[in-house]
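> Quick one, what's the 3D model for this:
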Amino acid sequence: MVVVLYSGGLDSTFVVFLLKKLNVQFYCVYIKICLWASTVWLSEYCQCEALAAVLCFPLLFIDLSQQYYNYIFNRFYKGYVNSLTPNPDIFCNTKLKFNYFANYCLRCFGKPLFYFSGHYVRKCVNFISVARDLVKDQTYFLCTVFCFCNLFFLLGCFYKSEVRFFITFLGLVTYINASSRGVCFLRINDFANFISLYCTRRVIVYDATYNFYGYTRCGYITVGQRYPNSTLQHAYVFRKQPNAIFITNQHSIRLLTKHVRVLQRTLFKTVIFPKVYFCKVNSCSRFFKCFVYCVDLPYFVRFVYPVRVLAKGQFLAIYDGGVLVAGMEII
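Purely as a prediction, here's the structure:
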């Protein structure tokens, strides 16, 4: 039995179109994730129903708002309060979409399932590799998913522009749910404003010489980001604690690092030292050359060239020739 994770957006609609062309029998499932008591999701679901009527596919509905709040948002919020920088999209894929949701479907349908999603990822047997569209590549968001044996991704060999062209050519662009973007499809495109709603505690600001600089309520700013309320030109955060942040100018050596201590979350292949791997430190970053070694737990990642300082709680995706090798969390 085939289940498609459907948001009504450009990518998931194109996956549905491809499965229809392949004559695959499938169910589409719309997952409701809502943090607030609003009816925004209802208009999105109505758009999904309109697309289901046009393309003639069955559409199911599941409400996982409470699970999202319990498993994802609480961990994400507590991480920021404790000066960590977690990624809610990685949590959502690992804990909700390909764990809780998969178990829920197995209980409901009572048979083995195959899941299709609109991620830009290429699958090789039980491994995943970087998508053809390097700008849109989403392997970083799946770096902590434990198993890919029953997951399938059809968009890994397409560019985003090609998907957009096909949807426009099919005349479906007027039905597409344009709001299925942002953090976990919550219409959160301004991440800083979203975090500032919850991280309102006043913190102390110190400069590079650890002298008192002032107070701020910008506790949502993380390591490596620009500090907005400063008389210093181009001030950046190089260190963060639960009750304090430390800033310096953009040319300071404190903004660079060559190694980080990490905790292994997933390991798909054996890591060999001194082999050179490639690493992504966020979804938008380029690939950095690095070594991965472990004298005694935990692991260490050493970059060949210095990179912008990284925050605790941030995830690293390690690649070998384009294949995802491991997912690790900075500690």
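> From here on, just use CA atoms for contacts and neighbour counts.
OK.
> which other helices and strands contact the host helix or strand of Glu329?
In this assignment (DSSP states H and E), Glu329 forms part of strand 323-330. Identification of packing neighbours for strand 323-330 by 3 or more C-alpha pairs under 8 Å, 6 or more residues apart in numbering; DSSP states H and E yields strand 127-129, strand 256-267, strand 315-320.
> Please work out which of those is packed deepest.
strand 315-320 (a mean of 25; mean count of other C-alpha atoms under 10 Å).
> So what's the gap between it and the chain middle?
Centroid separation for strand 315-320 versus its chain: 13 Å, with C-alpha atoms, centre = their mean, to the nearest Å.
> So which bits of stretch 272-280 are buried?
Val276, Tyr277, Phe278, Cys279, Lys280 (16 or more other C-alpha atoms under 10 Å).
> any chance of those residues in CSV, with distance to Tyr227 and secondary structure too?
Shown next, in CSV, are the buried residues of stretch 272-280 (distance: C-alpha to C-alpha, whole Å; DSSP: H, G, I helix; E, B strand; the rest coil):
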residue, distance to Tyr227, secondary structure
Val276, 34, coil
Tyr277, 32, strand
Phe278, 29, strand
Cys279, 26, strand
Lys280, 24, strand
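> Including distance to Ile204, could those go into JSON lines?
Below are those laid out as JSON lines (distance: C-alpha to C-alpha, whole Å):
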{"residue": "Val276", "distance to Ile204": "40"}
{"residue": "Tyr277", "distance to Ile204": "38"}
{"residue": "Phe278", "distance to Ile204": "36"}
{"residue": "Cys279", "distance to Ile204": "33"}
{"residue": "Lys280", "distance to Ile204": "31"}
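> which one of these is nearest Cys143?
Cys143 has its nearest neighbour among the buried residues of stretch 272-280 in Lys280, at 10.2 Å by C-alpha to C-alpha.
> Distance check, Pro298 against Gln264.
To Gln264, Pro298 is 8 Å away according to C-alpha to C-alpha, to the nearest Å.
> hang on, the earlier thing: nearest to Phe185, of the helices and strands packed on strand 323-330?
Using C-alpha to C-alpha, the helices and strands packed on strand 323-330 put strand 315-320 closest to Phe185, at 20.1 Å.
> by contact count, what packs against that closest one?
Applying 3+ C-alpha pairs under 8 Å, 6+ apart, we find strand 315-320 packed against strand 277-280, strand 323-330.
> To check against the first, give me the structure of this:
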Amino acid sequence: MSNAATNVPPRILVAMSGGVDSSVAALRLQQQGHAIVGAYMKNWINEDNVIGECPWQQDIEDARAVCDRLGIEFRVVNLMREYRERIVQYLLDGYAHGQTPNPDVMCNREIKFGVFRAWARDHGFSAVATGHYARRVEVPAPSPTPGAPAGAGPAATPTCQLWEGADKNKDQSYFLALLNQEQLRDALFPIGDLPKPELRRLAREAGLPTADKKDSQGICFIGEVKMADFLRAYVPDAPGPILRATDGKELGQHRGLHFYTIGQRRGIGVPSNTNHEAYVVVGKRAADRALLVAFDHPDAPGLFQSEVRVHSLSWIGTPLTTPGALEARVRYRDPRVPIEFIPEGGGTARVRFRDPQRGLATGQILALYAGEQLLGGGIYV
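Predicted coordinates for the structure are as follows:
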């Protein structure tokens, strides 16, 4: 982003969620001498009365209180239409087709660093900062070729890399796996080098109203709403049989495949056997709306996979076009695991795991790494 006024220092727009992480992100930028403005993205207000807590009003007041404490301007940016079109519809379409979408990853790509970033650029801001636990590393552009005339050719642009947050218990790089280089150049992550206890300490020392506020665990900018309740409000029930995958025996009925995901154990509605062995979801068959389950053993059919395909590959830097060894995170809380990455062209690739992985579901995000550096990601076929 470039500032339209040449004599005005660049301004940074801080995405204020009303939580302590974004509050300290603003605090640190201010302490570093940056000109900042806080903004709450008003994406969802639970106007359809979905069961659950949607604390957007309290979040706005908390974000405003932090900005008042810091003595900075506060704005509310209404992105409700874009959020419903790009995130809520993506979420509902995915579940309706038997997939397991990730609204948090898409919210970062489409909203925070999509329409919110565009709004920031249009209003003269040089960058967007968030409270993500991730580190943005700027790699200097190569030096000019010796002997080349001064000013020959366009100036080389530095490359931005994205690394895991220093606090491995809080690292959120996974949720940024579908960002591209252009988006990352305009992004700042001021708390990526902090452990959470230190962040809380800084917030208390600065007297921030959110210093002891509990971390949100809800859907991105929707709130503490159970996914099943959210889906029940928007996706019609589509009952079908619950079948044992090993022999096809019917064990019961379900209300809709969209309420389940591969690897799920709780809430299936089928009791354990006499040996107290629990059932786990191992497959979903759209043709007859059958939910396939098996006992939760390592040899349960379909529960573990050694190879998957991914589509819609997105790269932060230069795309990988040749096979090679990488690491991948199959879910947010899972550790990085060794893989063989085999590009197929057209934004697709095969991924072979050194060790079989449990419960991989169509529509989930696979994040690709080289050590702590996030390279990009794709979506399970």
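> TM-score of the superposition?
TM-score for the superposed chains, counting by TM-score structural alignment, normalised by the length of structure 1: 0.92, backed by 329 aligned residues with a C-alpha RMSD of 2.2 Å.
> Between the buried residues of stretch 272-280 of structure 1, which sits nearest Thr270 of structure 1?
Of all the buried residues of stretch 272-280 of structure 1, Tyr277 has the smallest distance to Thr270 of structure 1: 12.0 Å, by C-alpha to C-alpha.
> Kindly state which residue of structure 2 is aligned to the closest one.
Alignment note: Tyr277 of structure 1 maps to Leu326 in structure 2; criterion TM-score structural alignment.
> Now Gln233 of structure 1. Nearest residue, chain neighbours left out?
Of all residues not flanking Gln233 of structure 1 in the chain, Asn249 sits nearest, at 6.8 Å (C-alpha to C-alpha, 6 or more residues apart in numbering).
> now for the one you found: what does it line up with in structure 2?
Aligning on TM-score structural alignment places Asn249 of structure 1 opposite Phe295 in structure 2.
> I figured that match hits Val282, correct?
No - the criterion here is C-alpha atoms under 8 Å, and Phe295 of structure 2 misses it with Val282 at 9.3 Å.
> For those two, indicate the residue with more neighbours.
With neighbours defined as other C-alpha atoms under 10 Å, Phe295 of structure 2 and Val282 compare such that Val282 has more, 27 against 22.
> I'd like to know how far the more buried one sits from Pro301 of structure 2.
Look at Val282 of structure 2 and Pro301 of structure 2: by C-alpha to C-alpha, they are 7 Å apart.
> Leu360 of structure 2 now?
Applying C-alpha to C-alpha to Leu360 of structure 2 and Pro301 of structure 2 gives a distance of 13 Å.
> Same check on Gly269 of structure 2?
Going from Gly269 of structure 2 to Pro301 of structure 2 by C-alpha to C-alpha gives 20 Å.
> what helix or strand does Tyr95 of structure 2 sit in?
helix 89-96.
> Now do the same for the closest residue to Ala286 of structure 2 other than its chain neighbours: helix, strand or coil?
Nearest in space to Ala286 of structure 2, with sequence neighbours left out and distances taken as C-alpha to C-alpha, 6+ apart, is Gly98 at 7.4 Å. Classification of Gly98 of structure 2 by DSSP: H, G, I helix; E, B strand; the rest coil places it in coil.
> what does Gly98 of structure 2 align to in structure 1?
Using TM-score structural alignment, Gly98 of structure 2 pairs with Ser83 in structure 1.
> and if you look at Ser126 of structure 2?
Counting by TM-score structural alignment, Ser126 of structure 2 corresponds to Leu113 in structure 1.
> pretty sure its match contacts Phe26?
No - applying C-alpha under 8 Å, one finds Leu113 of structure 1 not in contact with Phe26, separated by 10.2 Å.
> what do those two both touch?
Here Leu113 of structure 1 and Phe26 have Met1, Val2, Val3 as joint contacts, going by C-alpha atoms under 8 Å, 6 or more residues apart in numbering.
> got a winner among those for most neighbours?
Val3 (19 neighbours).
> which secondary structure element contains that one?
Element membership for Val3 of structure 1, per DSSP H and E: strand 2-5.
> Show me what that strand is packed up against.
Judged by 3+ C-alpha pairs under 8 Å, 6+ apart, strand 2-5 of structure 1 is in contact with helix 10-21, strand 26-32, strand 114-117.
> try 6 Å
Applying 3 or more C-alpha pairs under 6 Å, 6 or more residues apart in numbering; DSSP states H and E, one finds that strand 2-5 of structure 1 contacts strand 26-32, strand 114-117.
> Let me have those strands in a markdown table, adding distance to Ser180 of structure 1 and mean neighbour count as columns.
Listed next are the helices and strands packed on strand 2-5 of structure 1 as a markdown table, based on distance: least, C-alpha to C-alpha, whole Å; neighbours: other C-alpha atoms under 10 Å:
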| stretch | distance to Ser180 of structure 1 | mean neighbour count |
| --- | --- | --- |
| strand 26-32 | 11 | 20 |
| strand 114-117 | 14 | 20 |
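> can you put these in TSV and add distance to Arg217 of structure 1?
Below are those laid out as TSV (distance: least, C-alpha to C-alpha, whole Å):
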stretch	distance to Arg217 of structure 1
strand 26-32	32
strand 114-117	38
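> which residues in the stretch 151-300 of structure 2 form strands?
In the stretch 151-300 of structure 2, the strands defined using DSSP state E, counting those that start in this stretch lie at 159-164, 187-188, 240-244, 250-254, 279-285, 290-295.
> And for structure 1, the residue most distant from the center?
Most distant residue from the mean C-alpha position of structure 1: Asn211, 35.9 Å away (C-alpha atoms, centre = their mean).
> Over in structure 2, tell me which residue corresponds to that one.
By TM-score structural alignment, Asn211 of structure 1 lines up with Lys249 in structure 2.
> what's the answer for Pro58 of structure 1, then?
Structural alignment (TM-score structural alignment) places Pro58 of structure 1 against Glu73 in structure 2.
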